[in-house]
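Visitor: Structure for the following, please:
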Amino acid sequence: MTSTLKQQLQEDLTAAIRARDELRSGTIRLTLTAITKEEVAGTTARELSDAEVLQVITREAKKRREAAEAFELGGRPESAQREREEGVLLAEYLPKQLTDEELSTIVTAAVAEAKASGAEGPRAMGAVMKIVNPKVSGLAEGGRVAALVKQALAG
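Guide: Here you go, the predicted structure:
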């Protein structure tokens, strides 16, 4: 059973090739390769679920953001621009990210919950992250979440 997200990617790849959209076809091709690599990793080959395919796409999008920053620092703005464009393209397949306000509300509630169970100060980071992560999984980047939790615990 093919995951519907993977199927969507394959259909979009076919459409991009037909439309001669080099950026879209190249990006989707690389993403499908990453998905296939994940499927054959380990002792037995398996079909990824939509949630696992989403994780792969999220990881690929993060790679694009980091590469864009590296190219920018390295004085290669045209390469950085391409990486950003690929990241935007991959974002189309990801769920809408939480706004700073939405994320802040979730973190504040989690900090209060952790304090109620006796965890306070910087050492409570792990307890708060355990509460926050399941709620924001796939909707906010881990680094962003961790920074907000640190800020909430320090303040």
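
Visitor: going forward, measure contacts and count neighbours with C-alpha atoms only.
Guide: OK.

Visitor: Nearest the geometric middle of this protein, what residue?
Guide: For the chain, the residue sitting closest to the mean C-alpha position, by C-alpha atoms, centre = their mean, is residue 58 at 2.9 Å.

Visitor: Spit out the contact partners of the residue nearest to residue 6 when sequence neighbours are not counted.
Guide: Nearest-residue entry for residue 6: residue 53, 6.9 Å, with adjacent residues in sequence omitted and distances by C-alpha to C-alpha, 6 or more residues apart in numbering. Contact criterion C-alpha atoms under 8 Å, 6 or more residues apart in numbering gives 5-6, 35 as the residues in contact with residue 53.

Visitor: residues of the lengthiest helix in the chain that come out buried?
Guide: Using DSSP state H, we find that the single longest helix of the chain is helix 50-73. If you call a residue buried by 16 or more other C-alpha atoms under 10 Å, then helix 50-73 has these buried ones: 52-58, 60-62, 64-69, 71.

Visitor: now the other sequence, so there's something to compare against:
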Amino acid sequence: MIRDDIKAGLVSAMKARDAEKTAAIRLIQAAIKNRDIEMRTATGSGDDDVVVIEVLQKMAKQRRESIEMFEKGGRVELAATEKAELAVIEGFLPAQMDEDAAKAAIATIVADLGATSVKDMGKVMAAVKERLAGQLDMSKASGLVKGALAG
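Guide: Sure thing, here's the model as predicted:
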């Protein structure tokens, strides 16, 4: 489980006295704990790894946006800190599908659902999110689904 990998990563970072990595992993654990608390009040609970992956992907997206903003603003030192955190976060994420595999998987889902036009986008995206959660960045999936339905 990814949660166990994160705990082991924290222990090894603390033993190595790597302050930056330790701080980044603690941020990850705090975000996961917040998500756990949110899910207590929500109905139904998903697969633990899927929940953790969603949190990690959200954190990674936030870091990428921050890096872009800091670099535009000339704040190189802050961008470097965000890049270090992003590297730690991505270290816990499972390998993402490459574009060719993603296109093939989406084409299979489109065929399974019998989707024919962009009007079916919502139905296809729901199936993609259900079947490929954690393996594919959903922001990229949207463009791939549009491409599969248009062409």
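
Visitor: one step back: determine the three-state secondary structure at the nearest residue to the residue nearest to the centre of the first structure once chain neighbours are set aside.
Guide: In space, residue 58 of the first structure comes closest to residue 94 once its chain neighbours are excluded; the distance is 7.1 Å by C-alpha to C-alpha, 6+ apart. What DSSP: H, G, I helix; E, B strand; the rest coil gives for residue 94 of the first structure is coil.

Visitor: Count the neighbours of residue 94 of the first structure for me.
Guide: The criterion is other C-alpha atoms under 10 Å. On that basis, residue 94 of the first structure has 15 neighbouring residues.

Visitor: do the one 10 residues further on as well
Guide: Counted with other C-alpha under 10 Å, the neighbours of residue 104 of the first structure add up to 16.

Visitor: what do you get for residue 48 of the first structure?
Guide: Burial of residue 48 of the first structure is recorded as 20 neighbouring residues (other C-alpha under 10 Å).

Visitor: Surely the residue nearest to residue 58 of the first structure touches residue 54?
Guide: Yes. Distance between residue 94 of the first structure and residue 54: 6.7 Å, which falls inside the contact criterion (C-alpha atoms under 8 Å).

Visitor: Mind listing the shared neighbours of these two?
Guide: In the contact map built from C-alpha under 8 Å, 6+ apart, the residues linked to both residue 94 of the first structure and residue 54 are residue 138.

Visitor: Report the separation between the nearest residue to residue 121 of the first structure once chain neighbours are set aside and residue 105 of the first structure.
Guide: Counting by C-alpha to C-alpha, 6+ apart, the nearest residue to residue 121 of the first structure once its immediate chain neighbours are dropped is residue 153, at 5.6 Å. Taken as C-alpha to C-alpha, to the nearest Å, the spacing of residue 153 of the first structure relative to residue 105 of the first structure amounts to 14 Å.

Visitor: Which SSE is immediately downstream of the helix or strand where residue 110 of the first structure lies?
Guide: Element membership of residue 110 of the first structure [criterion: DSSP states H and E] is helix 100-116. Taking DSSP H and E as the definition, the helix or strand that follows helix 100-116 of the first structure towards the C-terminus is helix 125-136.

Visitor: before we move on, back to that, between the helix holding residue 110 of the first structure and helix 125-136, how many degrees?
Guide: Direction vectors for helix 100-116 of the first structure and helix 125-136, defined by axes from the mean of the first three to the mean of the last three C-alpha atoms, to 10 degrees, enclose an angle of 130 degrees.

Visitor: which outside residues touch helix 100-116 of the first structure?
Guide: Counting by C-alpha under 8 Å, 6+ apart, residues outside helix 100-116 of the first structure touching it are 120, 124, 127-128, 131-132, 135-136, 140, 145, 148-149, 152-153.

Visitor: buried ones in that helix?
Guide: By neighbour count on 16+ other C-alpha under 10 Å, the buried set for helix 100-116 of the first structure is 103-104, 106-108, 110-112, 114-115.

Visitor: same thing with stretch 134-144 of the first structure?
Guide: Taking 16+ other C-alpha under 10 Å as the basis for neighbour counts, the residues of stretch 134-144 of the first structure that come out buried are 136, 138-141.

Visitor: Just the ones of the residues you listed in helices?
Guide: Among these, the ones falling in helices (DSSP H) are residue 136.
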